[in-house]
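need a 3D model of the following:
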Amino acid sequence: MPKPKLSTIHPRRLAGGLLLLASITTQVLAADNTLIAVTEPWPPYNTFSNADTADGAHALILQRALALSGLTAPISVYPWARAMALAQSRPNTLLLSVARTPAREQQFIWIGKLSQTQQFLWRLDTATHGPEASLQQILRCCSICTIRKDVSEEALRQQDSEHSMQLVLTGSHHDCLRLLRSGSVAYMAGSPYRIQTTLQQSSLPATLLHKTTAIAPVRTLFLAASHGTPGVTVSKLQQAMQQLQQSGEHDRILQQILSRPLPAAADSNAANPPANPP
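Model prediction:
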């Protein structure tokens, strides 16, 4: 008796279905006015055990602030561009960890500090290093990969006065690393800790990439809230974040999580870039 044929789903239909599901989920969230929190996969700050669970240091600080405030909010992990879009369009939404920049000052209600970060450009390390190119030279000549809606994208666009930059936007630092290793881009943007954890999760040596020029000053990462979030909610969370800072619990949570070794990335392709990346 012949075996029944297995049905297959065309990749375009699958992608369309996923986009439809994401759109429906966003609409449901927008219709529901309960307090929620959104973030991105970023070990060990927002995530730790895996890319879908908000159990990193900043997420734990938020959970403690919610408990002290007598509030509850589920923390969902999305690509950064989607998390930003939700926090900019849906009232009663918390966002972490967002760098406070002049361009973003009026976009959110700033609740409390989480940590600090600084963005640099990175290239593949070579045996011999010539004179280091300046940021403006790199912007004029070379392709750069960064994360869509990330603070590094904002900083690079602000400094691209000649509008000559070759900027490639992706959804994750692992994607940028693949493009860099395949030769599709010359540089990628990221903070030292972000680069360190990306290489570590990809089972790659820390010496693979060479840090070049800074693209922005040191920025403070915040817990923020969307406009339309009730003032009483904002006030309770601001007081709780201040209490965590003053008691030293904020720093203890950071130190506890940052001292743990990171698990390997679930993406098995992270350490082996495809021959022809998309």
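
only C-alpha atoms from now on, for both contacts and neighbour counts.
Noted.

how many neighbours does the residue lying closest to residue 229 once chain neighbours are set aside have?
The spatial neighbour of residue 229 that comes closest, neighbours along the chain excluded (Cα to Cα, 6 or more residues apart in numbering), is residue 92 at 4.2 Å. By the criterion of other Cα atoms under 10 Å, residue 92 has 22 neighbours.

one more sequence to fold, the one below, so I can look at both together:
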Amino acid sequence: MNRTGFRPLFRPALARRRALFAMAVALLGAGTSSRAAEPALRLYTEEYAPYNYTIKGKPSGLSVEIVMELQRRMRLDIPIEVVPWARGYRSASTEPWVGLFVTARTAEREPLFQWVGPISATRAHLYARRGEQTGIRSLDDARKVPQIMVPREWYIHQDLRSRGFTNLEPVSTPADAMRMLLANRSVVIAMDESTVAETMRLAGLVSDPPEPIVKISEALLYIAFSKGTPAEVVQRWQQTLDEMKRDGSFAAIHQRWLPGVPLPSAPAAR
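This next block holds a predicted model:
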């Protein structure tokens, strides 16, 4: 009893209320920490016009527009980071929750990623300065030149390396390869045919465009998600892309960037 003779009946009830409040705050804090710890998807792309590149510091291009529309439909707002291809490729092949685009889907890369697409298609050639007599008529001939400039870790680089080419000279960007060719620092470069004109324009090169002399390979281009990205996330991206293809919005974007170029067809199930 207290001095007034009444038992403090309210104090245990108050203590219980305070304990319940403290528990609720703790649980709320734990939930917030859990959500904050949940990994966020990262999206990487590179300078690879007209598919993806920067204009006034902002990502642009065919695949960028498609990825942004996919995000709009899925109510996502993930920033697109433009990084050197080798860096983005390394992250996507070794870290969870990473998407990299556009990525050529090749036999070597097939088991390394989960694939959403196709977004487009491309063909790769060896290019020489227009009118120059290189004497190169085949890939075997190309093994004999001092060096072949090729963007580092592009599918073309990986393809030629897997064929035993020892004269490859990797560079950071396609523009670097183009500058070196036109400056007569290389006899040939390896490039995608759909990127040549835009690469020259964006690099401010006004020379005659180089000409293809030998075909290397062709490939379909995809968004590559790291193996550590949950399969249901990848499936949602593919389903949303399929919706874009059904309603015609994909075709409209593709033809705006690559007028007259056929839409890519998905290969048979692997």
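
mind checking the TM-score on these two?
Once the chains are laid over each other, their TM-score by TM-score structural alignment, normalised by the length of structure 2 reads 0.76; 223 aligned residues with a Cα RMSD of 2.1 Å.

what do we get in structure 2 for the residue nearest to residue 229 of structure 1?
Aligning on TM-score structural alignment places residue 92 of structure 1 opposite residue 97 in structure 2.

from residue 153 of structure 2, how far out is its match?
21 Å (Cα to Cα, to the nearest Å).

give me the distance from stretch 135-144 of structure 2 to the chain's centre.
In terms of Cα atoms, centre = their mean, to the nearest Å, the centre of stretch 135-144 of structure 2 is found 31 Å from the chain centre.

buried stuff in that stretch?
Within stretch 135-144 of structure 2, the residues that qualify as buried are 136, 139, 142, 143, counting by 16 or more other Cα atoms under 10 Å.

counterpart of the third one over in structure 1?
Using TM-score structural alignment as the criterion, residue 142 of structure 2 maps onto residue 138 of structure 1.

what's residue 169 of structure 2 aligned with over in structure 1?
When structure 1 is aligned by TM-score structural alignment, residue 169 of structure 2 is paired with residue 168.

which secondary structure element is home to the nearest residue to that match once chain neighbours are set aside?
Excluding the flanking residues, the one nearest residue 168 of structure 1 by Cα to Cα, 6+ apart is residue 145, at 4.6 Å. Using DSSP states H and E, the element containing residue 145 of structure 1 is strand 143-147.

quick one: the helices in structure 1?
Ranges of helices within structure 1 are 11-31, 57-69, 80-89, 135-141, 151-159, 173-182, 192-201, 231-247, 249-258, based on DSSP state H.

distance to residue 212 of structure 1 added to those helices, as JSON lines?
What follows is the helices of structure 1, written out as JSON lines (distance: least, Cα to Cα, whole Å):
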{"stretch": "helix 11-31", "distance to residue 212 of structure 1": "37"}
{"stretch": "helix 57-69", "distance to residue 212 of structure 1": "28"}
{"stretch": "helix 80-89", "distance to residue 212 of structure 1": "25"}
{"stretch": "helix 135-141", "distance to residue 212 of structure 1": "9"}
{"stretch": "helix 151-159", "distance to residue 212 of structure 1": "14"}
{"stretch": "helix 173-182", "distance to residue 212 of structure 1": "14"}
{"stretch": "helix 192-201", "distance to residue 212 of structure 1": "11"}
{"stretch": "helix 231-247", "distance to residue 212 of structure 1": "33"}
{"stretch": "helix 249-258", "distance to residue 212 of structure 1": "25"}
